[in-house]
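**Q** Requesting a structural model of the entry that follows:
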Amino acid sequence: MKWRAFLLLGGAHFITDFYLNFVPALLPVMVRRLDISLALAGLVVAGSQITANFLQPIFGYIFDSRPSLRWLTLSLAVSGCFMCASGSVSSYFLFLLFPMIAGVGNGMFHPVGSTLTYHLDPDNRGTLMSLFASIGALGFALGPAVAAFFLARWDARTLFILLIPAVLIIFGLKRIELPSVSRKSVVTEGKRWPTISRVMGLLIAVMALRAWGHMAFGNYLVFYLEASGYTYQTAANILTWFLILGALGGVAGGKISDIRGRKPVIGWTILVGAICAGLFLLTSGIKAIVFLMACGLLVHASQPVMVVLAQELMPGSIGLATGISMGFVWGLGSLGLLLSGVVADMWGLPASFWLAVLVLLLGAGLSLLLPVEKERRESQHERI
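**A** So this is what the prediction gives:
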């Protein structure tokens, strides 16, 4: 029953992130249909990402206060219906509004789905959370390709066919027993909150720096590789493998952290990943690609580990902790990405990538200040 529940939660994560990333496939179609500028098109992307990321802590806090499985099914319905309808609208206002509402559904899902995953198996939280995160990353990666396939062969109304997986998952979720999250478990940390808030502040900084560095490579890699002589298709394929290896690294990092502890995995993977990123910039050919793949594998490995650490630091506010670590920090990383873009415009892409390397090294350095596993477990025992 535990694995059936996890597979359904993972499937729900896959499909809600799958819907959110329809926007890149919709943009070329809607720019021509609505005759809008690229700047206005970019605002659609920003709007959906802002609602999806920055609202997560709010939904997490609400779920901690009023836990209900209805949030899960509502989030799938909202994200799916509004994103699939986005390609059929006839005004820019609705094209801006619908993806933003779909982003609200996506932001609603992550704290709920992650909290339920957290409670499935206390002994393998790192492993399950890394799998949960990787399944969502896969859905996010496949979203544009599948949406583009439907849009290229038929019209935008056929996107509603893609609601079928969400309907099946909602039906499945209603037929199995999910872990209960009692409102009584929502506690206040009291006198320990100043200490916990300092650690959480540090962890947020590490997560945001990691997200910034990883996003810089992910968003500008194709441009860099094209400038280095690769064709567009080859560069896109390399980016795909960079992201796939990141998802695999997340699974491995979560499993290792269950055995060796959270802090060592966080610090070492970001540090060695940053070194590999630097070596990628200093080399060329096959060597450079090998270092790039190692960077993708390692830098993303710590992401699900830090999500679990945030949840363990705030056991009475799992939803809020998840909203911060799976949404808010990505929003902060996106803001840092703006600076990377400015650096790229002024001094070139290599300078922007070296900035990303420095950002990752700073994140690795700050991770040294995180409490070690023994201290964290003792503090948890004291709270119990």
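**Q** contacts and neighbour counts: CA atoms only from here.
**A** Will do.
**Q** Could you pull out the buried residues of stretch 101-118?
**A** Applying a neighbour-count criterion of 16 or more other CA atoms under 10 Å, one finds 101-118 buried in stretch 101-118.
**Q** should've said stretch 15-33
**A** Buried residues in stretch 15-33, counted by 16+ other CA under 10 Å: 15-27, 29-30.
**Q** do stretch 41-50 as well
**A** For stretch 41-50, by 16+ other CA under 10 Å, it's A41, V44, V45, A46, G47, S48, Q49, I50.
**Q** From those residues, which land in helices?
**A** With helices defined by DSSP state H, the entries of those inside them are A41, V44, V45, A46, G47, S48, Q49, I50.
**Q** from those residues, which is closest to L96?
**A** V44 (5.1 Å; CA to CA).
**Q** Not counting its neighbours along the chain, what's nearest A211?
**A** G333 (5.2 Å; CA to CA, 6 or more residues apart in numbering).
**Q** Near that neighbour, how many other residues are there?
**A** G333: 22 surrounding residues under other CA atoms under 10 Å.
**Q** what does I196 give?
**A** Around I196 there are 16 residues (other CA under 10 Å).
**Q** list the helices and strands the host helix or strand of it packs on?
**A** Per DSSP states H and E, I196 falls inside helix 193-227. For helix 193-227, the packing partners by 3 or more CA pairs under 8 Å, 6 or more residues apart in numbering; DSSP states H and E come out as helix 232-260, helix 285-299, helix 303-313, helix 329-347, helix 349-367.
**Q** Could you also give me the structure for this next sequence, so I can compare it with the first?
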Amino acid sequence: MAVAKKMELKESKDENKPVYNILFIIGLCHLLNDSIQSIIPAMFPILEASMGLSFTQLGLIAFALNMVSSVMQPVVGLYTDKKPMPYALPIGLTSSLLGIIGLALSPSFTTILLSVIFIGLGSAIFHPEGSRVAYLAAGSKRGLAQSIYQVGGNTGSASAPLITAFILVPLGQFGAIWFTIIAAIAVAFLIYIAGWYSTRLAFMKESAAKNAKAAVKKGISKPVRNALLIIVFLVFARSWYGSAIGNFYTFYAMEKYGLSISQAQVYIFVFLVMGAVGTFGGGPLADKFGKKNVILYSLLLSAPLSLLLPFVNAFFSYIILSLIGLILMSSFSVTVVYAQELVPGKIGTMSGLTVGLAFGMGAIGSVALGFFIDVFGLSETMIAAAFLPILGILAALLPSDSLLEKWNAE
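**A** Here you go, the predicted structure:
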């Protein structure tokens, strides 16, 4: 009896220890995946100049990428919650590899859209399953684990300005072909991850089955539905503002400060790099101070800075953009963990919903903002977008972390 109890305690302790090698590898794969995605907005100035595309058409390209990803992510997550598919991860990156080849060789707006759909599909498969791997390897450090995973993606996204300055400006559209190497490396890493993931299937199925039965038994209560609705509004505010900066601030900086494409891309690089730092820091902060608090203050503290940004000079824009990226994105990974704990037993579904929703909202935002820029002007649209973080006040209505624990214990 004593030996059996010791073994149970050891297994329990092992389960609570983060598997850091897996977390760092899946974070690296997230970096490679999102580096591939970042090619698309990085190409906007190139495509606008070489093909004469309008801002609306550029918005539609972003819409095609993000909408495919956002629609498919919850579907993939829902399916793999029931039937986990470890080797879907390398298959998804293979789809992205095909999309890169098409993007580099596309002769028209239509073929660009088709290539982007392949990349979006690969991203839709990767994100919920990648988040599940991070969850399984997290142990008791879910906030930290999700931050390690998500910071990889944000770092990959931050590479867009560098891709534009050092690859696409000198090499043009065909320069995207070099990213087939990145895709191939990601596929190799994900084959290794899939092997580890397969060894955890038995534990995952047992745990998921218990949580799923509990979820079916309790159902989704009205307070949970209301909390999910608030999460939707918060993701909307963060994603639309992020879309305004990530997709169109380059043009704003070029127009307002008289900069070249490469010079203007530095602003986006600063915003995205500091966003990656904020994403990494948000998880440990949430583990210590609570997920709700991080979500609330990340948006509220960003609001005055976003309102100030359109009215400062070129130098102070660097400082304010870096602070906005640092603060605003600190809640990105935390939102995923909060949703997963809000509806336990639906790891992939909640990851697909929150991250996929961010892509979807960003997609709609890209089209809407592009249209508003064409109709009302660039400066006017960027000023209007600065009010979006104020919606973060809605986070005050979210259930507290202690209340979530109480619900999950019932």
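**Q** returning to that earlier point: same list, the ones in helices among the buried residues of stretch 41-50 of structure 1, but as a markdown table with distance to T127 of structure 1 please.
**A** Formatted as a markdown table, those follow (distance: CA to CA, whole Å):
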| residue | distance to T127 of structure 1 |
| --- | --- |
| A41 | 38 |
| V44 | 34 |
| V45 | 31 |
| A46 | 31 |
| G47 | 32 |
| S48 | 29 |
| Q49 | 27 |
| I50 | 28 |
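**Q** re earlier: pull out the buried residues from the helix holding I196 of structure 1.
**A** For helix 193-227 of structure 1, the neighbour count (16+ other CA under 10 Å) marks 196, 199-200, 202-217, 220-222, 224-225 as buried.
**Q** out of the buried residues of stretch 15-33 of structure 1, which are inside helices?
**A** If you go by DSSP H, the buried residues of stretch 15-33 of structure 1 have 15-20, 23-27, 29-30 in helices.
**Q** out of these, who's nearest G126 of structure 1?
**A** Nearest member of those to G126 of structure 1, counting by CA to CA, is D17, at 20.5 Å.
**Q** how about that closest one, what's its partner in structure 2?
**A** In structure 2, the residue equivalent to D17 of structure 1 is D34, according to TM-score structural alignment.
**Q** can you tell me which residues contact I196 of structure 1?
**A** I196 of structure 1 sits next to L313, M314 when contact means CA atoms under 8 Å, 6 or more residues apart in numbering.
**Q** Among the buried residues of stretch 15-33 of structure 1, which one lies nearest to M129 of structure 1?
**A** Ranked by distance to M129 of structure 1 (CA to CA), the buried residues of stretch 15-33 of structure 1 are led by D17 at 15.6 Å.
**Q** wait, what's in contact with the residue nearest the centre of structure 1?
**A** Most central in structure 1 under CA atoms, centre = their mean is M326, positioned 5.6 Å from the mean C-alpha point. Taking CA under 8 Å, 6+ apart, we find M326 of structure 1 in contact with N53, Q56, H110, P111, V307.
**Q** which secondary structure element contains the fourth one?
**A** Okay, so that is P111 of structure 1. Taking DSSP H and E as the definition, one finds P111 of structure 1 inside helix 92-118.
**Q** Following element in sequence after that helix, please.
**A** Next along the chain after helix 92-118 of structure 1, taking DSSP H and E as the criterion, comes helix 125-153.
**Q** now the angle between helix 92-118 and that next one, please.
**A** Interaxial angle, helix 125-153 of structure 1 versus helix 92-118 (axes from the mean of the first three to the mean of the last three CA atoms, to 10 degrees): 150 degrees.
**Q** for helix 125-153 of structure 1, which positions count as buried?
**A** 125-148, 150-151.
**Q** gap between it and the chain center?
**A** Here the centre of helix 125-153 of structure 1 is set off from its chain's centre by 11 Å, with CA atoms, centre = their mean, to the nearest Å.
**Q** Which neighbouring elements make contact with it?
**A** With contacts taken as 3+ CA pairs under 8 Å, 6+ apart, helix 125-153 of structure 1 sits against helix 2-20, helix 23-34, helix 92-118, helix 232-260, helix 303-313.
**Q** quick one: which of those helices is nearest E373 of structure 1?
**A** E373 of structure 1 lies closest to helix 232-260 among these, at 8.8 Å (CA to CA).
**Q** which residues are in contact with the following helix or strand past that closest one?
**A** Once the chain leaves helix 232-260 of structure 1, the next helix or strand it forms, by DSSP H and E, is helix 262-282. Identification of contacts with helix 262-282 of structure 1 by CA under 8 Å, 6+ apart yields 210, 253, 256-257, 287-292, 294-299, 301-302, 305-306, 309, 350, 353-354, 357-358, 360-361, 363-365, 367-368, 370-373.
**Q** In contact with the residue nearest to A211 of structure 1, which residues?
**A** By CA under 8 Å, 6+ apart, the residues touching G333 of structure 1 are A208, L209, R210, A211, W212, G213, M215.
**Q** The fifth one and L320 of structure 1: what is the separation?
**A** Distance of W212 of structure 1 to L320 of structure 1, computed by CA to CA, to the nearest Å: 21 Å.
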